[in-house]
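Trainee: Need coordinates for the following:
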Amino acid sequence: MSSSKKDRRRLPPPDPAPLPGLIDAHTHLAACGGRTPEAVKEILDHAESVGVTHVVTVADDMVDARWAVEAARWDCRAFAAVGLHPTHAGDLTDETRAELEQMLTEPRVVAVGETGLDYYWTTRSDDCADPSTQRDVFAWHIDLAKRTGKALMIHNRDADRDLLDVLKAEGSPDTVVMHCFSGDRHVADECVDRGYYLSFSGTVTFANSDELREAAHITPPELMLVETDAPFLTPHPYRGQPNQSYCVPYTARALAAVKGLGDADMAAILGANARRAYSLPLR
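Mentor: The predicted structure is shown next:
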């Protein structure tokens, strides 16, 4: 890679034209540098300046869960999701169960997750929980979402069939969010039949994502969310550069084009869907 290309990859994308009414349905504020009240405020001020009024910041592990809850306390524009990423499923103990259950009593914690199955890392990382442990811990998270009445935020990587089968066997909670949806049109169709929300990230803008755009095309607008998964998955043409919640309008406009809707109409739908999915108390 040339030095100029390396330099460009370190630069944040330029601000998109503002698109009011959007909510980032899944971000990681701590991983974006939001580890103090001042840093969180700076990230959310930037997002709000282009129309992204609120975010849901998400945990991968217990350390991240504590950060997420703190961020939601620091700034009224942030809400939290807490749980154990499937690669960290082995961290579920009596103590972490109790701590997660306590976190879910907080009104600004609006979802359980991200949880699910990740088979990609089982063969690539010695630290990744094995599939059997992942499935058991996923089932516990499903039950937790049902007990607390919170949305269930799903992480799925290379595990489409098993993940959908576990959800069916355990019984889905009222609200399921398929974070960073990456399946094909057939997986999308099954999720839609079950009434799950499909949350689309910057990957839907990538040149090699025709099948994902087809999945978005067949998803009813009322079941669509938009997210960054920041600091990852920056939308085209800024792929590989640092992502933050202010980049949501790029993906929202791409979804509008896929759906044949006006940008403002798409933004209004996506924002309303996020408020409904997470029962957001916007205060």
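Trainee: okay, CA-based contacts and neighbour counts for the rest of this
Mentor: Fine.
Trainee: Next, the buried residues of stretch 199-215.
Mentor: Ser199, Phe200, Ser201, Gly202, Thr203, Val204, Thr205, Phe206, Leu212, Arg213, Glu214, Ala215 (16 or more other CA atoms under 10 Å).
Trainee: actually stretch 262-269, not the one I wrote
Mentor: Quick answer for stretch 262-269 (16+ other CA under 10 Å): Asp263, Ala264, Met266, Ala267, Ile269.
Trainee: circling back to that earlier point, I'd like the buried residues of stretch 199-215 as a markdown table, with distance to Val248 and secondary structure appended.
Mentor: Shown next, in a markdown table, are the buried residues of stretch 199-215 (distance: CA to CA, whole Å; DSSP: H, G, I helix; E, B strand; the rest coil):
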| residue | distance to Val248 | secondary structure |
| --- | --- | --- |
| Ser199 | 12 | strand |
| Phe200 | 10 | strand |
| Ser201 | 8 | coil |
| Gly202 | 8 | helix |
| Thr203 | 12 | helix |
| Val204 | 12 | helix |
| Thr205 | 12 | helix |
| Phe206 | 14 | coil |
| Leu212 | 17 | helix |
| Arg213 | 17 | helix |
| Glu214 | 20 | helix |
| Ala215 | 19 | helix |
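Trainee: Next, the structure of the following sequence, for comparison with the previous one:
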Amino acid sequence: MARNSDRAGEPPPPPDPLPVAVVDSHCHLDLMDTEVDAAIAAAVAVGVTRAVTVGVDLPTSRWQADVADAHPELYAAVAIHPNEAAHGVSEETFAAITELARRDKVRAIGETGLDYFRTPPEAHAVQQESFRRHIAIAKETGRALMIHDRDAHEDTLRILAEEGAPDTVVFHAFSGDAEMAKVCADAGYVMSFAGNVTFKNAANLREAAAVAPAELLLVETDAPFLTPVPWRGRPGGPYLIPLTLRVLAETRGVGVAELGASIAANAERVFGPW
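Mentor: Below is the predicted model of the structure:
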């Protein structure tokens, strides 16, 4: 379907509600053109009763931690995004992220990882060092590690192996193919699929989603980004999880309620009970 470019600035209408309650495992509520309370209410109305809101630098990480403290439906993730880390990260910033990670409502270190799409080769070493430091923070604080991996599969997996992965690793907006999904499954890494799994040109993601073990599967929006079809190109929100979840269920040949219940249980295992 077309991207609805004539109405690209408008949020899509709400989808049909889900038959079970699920979690949006990765969104950026600070980047949405919607008040937090309204975004939560819209999500709850369609069965998305919980969400993890994610930082990309120190100020946004503090914002996520504070907003999670104020809303029982939310948990937070804190980190320096790899594209930010490519410019260098101070010791004071790593210390501040570690301190934030110890707060009760912060349940993941993310998003961290590698992004070779936007980072030139001369900055890869700096980005890799930041990733290693975030792995250490996740292990020190007992939090899940939430990975951003773009065009950097080999190095991401290598560094995880070299450093020793934390107990819980989540590949946010999973971008690999079926073979990488099998590698992640063998390592026990969780794969979180976003709205881009619904895109027409994303057969590789659907193939990965089909082979990912049910117990290692999450769903997310990455809102306001990666809005699923038929609204690709419009601003997204956690309330659009049902569109992605239904495509995942169809891809895997299971019922929406069955998959939703499994994903909800996985989210509680990864982030803890709400």
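Trainee: Same list (the buried residues of stretch 199-215 of the first structure) but as JSON lines, adding distance to Gly113 of the first structure.
Mentor: Listed next are these as JSON lines, based on distance: CA to CA, whole Å:
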{"residue": "Ser199", "distance to Gly113 of the first structure": "14"}
{"residue": "Phe200", "distance to Gly113 of the first structure": "17"}
{"residue": "Ser201", "distance to Gly113 of the first structure": "17"}
{"residue": "Gly202", "distance to Gly113 of the first structure": "20"}
{"residue": "Thr203", "distance to Gly113 of the first structure": "20"}
{"residue": "Val204", "distance to Gly113 of the first structure": "22"}
{"residue": "Thr205", "distance to Gly113 of the first structure": "25"}
{"residue": "Phe206", "distance to Gly113 of the first structure": "26"}
{"residue": "Leu212", "distance to Gly113 of the first structure": "23"}
{"residue": "Arg213", "distance to Gly113 of the first structure": "25"}
{"residue": "Glu214", "distance to Gly113 of the first structure": "26"}
{"residue": "Ala215", "distance to Gly113 of the first structure": "23"}
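Trainee: closest to Leu11 of the first structure among those?
Mentor: Nearest to Leu11 of the first structure among these is Gly202, at 16.8 Å by CA to CA.
Trainee: wouldn't that closest one be in contact with Pro237 here?
Mentor: No - counting by CA atoms under 8 Å, Gly202 of the first structure does not reach Pro237; the two are 9.9 Å apart.
Trainee: State the span of the second structure onto which the longest helix belonging to the first structure is aligned.
Mentor: Of all the segments of type helix in the first structure, defined by DSSP state H, the longest one is helix 131-148. The alignment of helix 131-148 of the first structure onto the second structure (TM-score structural alignment) spans residues 124-141.
Trainee: now the matching stretch, how far from the chain's geometric center?
Mentor: On the basis of CA atoms, centre = their mean, to the nearest Å, stretch 124-141 of the second structure sits 18 Å off its chain's mean C-alpha point.
Trainee: As a check, name the ranges of all strands in the stretch 101-250 of the second structure.
Mentor: Taking DSSP state E, counting those that start in this stretch as the test, the strands found in the stretch 101-250 of the second structure are 106-115, 144-150, 169-171, 190-193, 217-219.
Trainee: could you dump these to TSV with distance to Tyr239 of the second structure?
Mentor: Converted to TSV, the strands of the stretch 101-250 of the second structure look like this (distance: least, CA to CA, whole Å):
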stretch	distance to Tyr239 of the second structure
strand 106-115	21
strand 144-150	21
strand 169-171	21
strand 190-193	15
strand 217-219	12
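Trainee: between the ones you listed, which gets nearest to Phe94 of the second structure?
Mentor: strand 106-115 (11.3 Å).
Trainee: The closest one vs the first structure, average distance?
Mentor: Here the mean offset of strand 106-115 of the second structure against the first structure after fitting is 0.4 Å, by mean CA distance after the TM-score superposition for the first structure.
Trainee: Check the mean deviation of the longest helix of the first structure from the second structure.
Mentor: With mean CA distance after the TM-score superposition for the first structure, helix 131-148 of the first structure averages 0.6 Å from its match.
Trainee: Same question for that helix: list its buried residues.
Mentor: Here helix 131-148 of the first structure shows 131, 133-135, 137-146 as buried, counting by 16+ other CA under 10 Å.
Trainee: Check which helices and strands it sits against.
Mentor: strand 109-118, strand 151-157, helix 160-170 (3 or more CA pairs under 8 Å, 6 or more residues apart in numbering; DSSP states H and E).
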